[in-house]
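# What would the 3D arrangement of this be:
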Amino acid sequence: MRGRGANDEADGGARVVPTGAAPAPGPWIARQAVLPSFGPVVRRGSDDDFAHPAERELARVLTFYGVRWVYEPTTFALRRTGDGGSAAFFTPDFYLPDHRLYIELTTMRQRLVTRKNQKLRRLRALYPAVGIKLLYRRDYQQLVDAYEPAKADPDQDRIGPIVYPASVIAARIETLAGQIAADFAVAGPSWSTRSPVLVGVGQGSDRFLSALTAALTHRGVEYGQDRIELTRYDPVGDGRARVRRAPHLDLSGRRVLLVEDVVSTGLSLAYLVAWLRRRGVRDITACTLLDRTAARLVEVPVRHVGFEVSAALLAGFGLGLRRQFSELPYIAAIAPASLPRSSV
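Predicted structure coming up:
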């Protein structure tokens, strides 16, 4: 996300990092870039490492959740000259080696990102095996909103239009319970000798978990129930994520269904999946009331979804965001009383 166009042209100041042998003229389009080797890199990065504060903030979030990242490690050739030289380049901001994913972050306004989209389409056409995701301004703002600390003055926000009435939520939970019951009815792996366990993730899942388990009990489904809770990301802190409330049940040899209120980037869910696997849990899936797939950064095992939602901030029905509205029986949009942010 270099503001001076360093990713565009060779003479624009791009820092070219070798990606293997240079492709030969002609059939080079069909060749794949050779990705560099990465050590076990998990680092915060100093302010001087990044071209924009938004990149620094994203790096801090990744580090908090233990996601290994490397900043601008690879430059891809997008256009060749007649003699086989490179005329245009693209250098994504981050590479996540454990997820084989590049991330490009742009905080330009939407009407100015046409050229960036063209470059990404070109990169995907030339290097189809390379995974890359573009985070737009709205995606970054959603990330900031999701991880921002609780407001000192909760009255800054007010409830907007109802998105999902209570009756719609209840009906959808009944449908999810039917799907989960069908899954649980299928014999588990040979090593799974006990009933599955539903594990609620954080305070925001409590109401959804309660309604879901009631529907499962009504169907005569046998299951265990527990809870897990992560520390929350602090933009000014130096810590790493940790499990501050571990499950009390022994989950070894049992199927685990993590129950979330919202899955967005997938970073916290991926952290929990890895944490549970290190403790002997071999079969882990997730159920979420709200799923923001457009914001996903890493793949996570979400099997059951209540509602696919957009980037709009939502509250109510026990959701963890804006707890002052958690007792509402429905889910509604949040209408901030303050003016929209304009600093990014």
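# alpha carbons only for contacts and neighbour counts from here, please
OK.
# what about stretch 147-166, start to end distance?
End-to-end distance of stretch 147-166: 27 Å, with CA to CA, to the nearest Å as the criterion.
# Go through the chain and flag its longest helix.
helix 166-185 (DSSP state H).
# So which residues make contact with that one?
196, 211-213, 215-216, 219, 221, 304-306, 329-331 (CA atoms under 8 Å, 6 or more residues apart in numbering).
# Please generate a structure for the following sequence too, so the two can be compared:
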Amino acid sequence: MSLDSHIERVLWTPDQIATRVFDLAAQISTDLSHFSEPPALVGVATGAFLFLADLARQITLPVTVDFIRAESYGSGTLSSGSPTISFDLKLDVTGRHVVLVEDIVDTGTTMAHLIAHMESKGASSVSVCTFLDKPSRRKVDFQLLSKGKFYRGFECPDYFVVGYGMDFAERYRNLPYIGVLKPELYK
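Model prediction:
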């Protein structure tokens, strides 16, 4: 059975994704061009790895890259609401502008936790760049906590989506598009 047969419908194609990533990178390059130190792109592992790689290649500024792992889902489809950092940065972000690169933001709880964590490490400001945003599920307005900007690729309807790095139980990350997973596969 092919991976595609597990998808109810495609929301964003590879071409739509590439175009949006290019636009986000151009916006970030313009917005962050005035910093004396290169901005630090911090990917939230593991879902953001493809988005981060594509984004970093399109940004026209020198940047540094690192990863952090924040876990709030486990193998389910609903956030526990209590994220933990299970793998921290190697990079020193003291006095630097950090761009947290995330695959999807829904409740905002994990992002609020990560912004506070970056600030506790001495980041001068923190922006968020998420590939997908689900504002309909927002519980925490993390944007009020940040001194940086909020960049989003697409506003996502309240579906359980996979592909382009996003998974269900560590599967489907390798799909080149964003698709809605058939509910019978996760319920």
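# returning to what we had before: which ones among the contacts of helix 166-185 of structure 1 are found in strands?
Using DSSP state E, 304-306, 331 are the members of the contacts of helix 166-185 of structure 1 that sit in strands.
# And the furthest pair within those?
The span of these, defined through CA to CA, is set by H304 and I331 at 18.5 Å.
# What's V273 of structure 1 aligned with over in structure 2?
By TM-score structural alignment, V273 of structure 1 lines up with I115 in structure 2.
# Correction: the previous question concerned L314 of structure 1.
Matched by TM-score structural alignment, L314 of structure 1 corresponds to V161 in structure 2.
# wait, that match sits on K182?
No - V161 of structure 2 sits out of contact with K182 when judged by CA atoms under 8 Å, with a separation of 9.2 Å.
# So for the two, which sits in the more crowded spot?
V161 (26 against 16; other CA atoms under 10 Å).
# Burial check on the closest residue to the more buried one other than its chain neighbours, number of neighbours?
Distances taken as CA to CA, 6 or more residues apart in numbering place V180 nearest to V161 of structure 2, at 4.5 Å, with adjacent residues excluded. For V180 of structure 2, the count of nearby residues is 19 (other CA under 10 Å).
# Can you tell me the element V180 of structure 2 falls in?
V180 of structure 2 is located in strand 178-181, with elements delineated by DSSP states H and E.
# how about that strand, aligned to which bit of structure 1?
With TM-score structural alignment as the criterion, strand 178-181 of structure 2 aligns to 331-334.
# what's around the aligned partner of T293 of structure 1 in structure 2, how many residues?
Matched across to structure 2, T293 of structure 1 falls on P135, judged by TM-score structural alignment. The number of residues packed near P135 of structure 2 is 17, by other CA under 10 Å.
# gap between A123 of structure 2 and V93 of structure 2?
Computed as CA to CA, the A123 of structure 2 to V93 of structure 2 distance reads 5 Å.
# which residues touch I68 of structure 2?
42-45, 85-89 are the contacts of I68 of structure 2 under CA under 8 Å, 6+ apart.
# Let me know the secondary structure of the equivalent of it over in structure 1.
Using TM-score structural alignment, the partner of I68 of structure 2 in structure 1 is I228. On the three-state scheme (DSSP: H, G, I helix; E, B strand; the rest coil), I228 of structure 1 is labelled strand.
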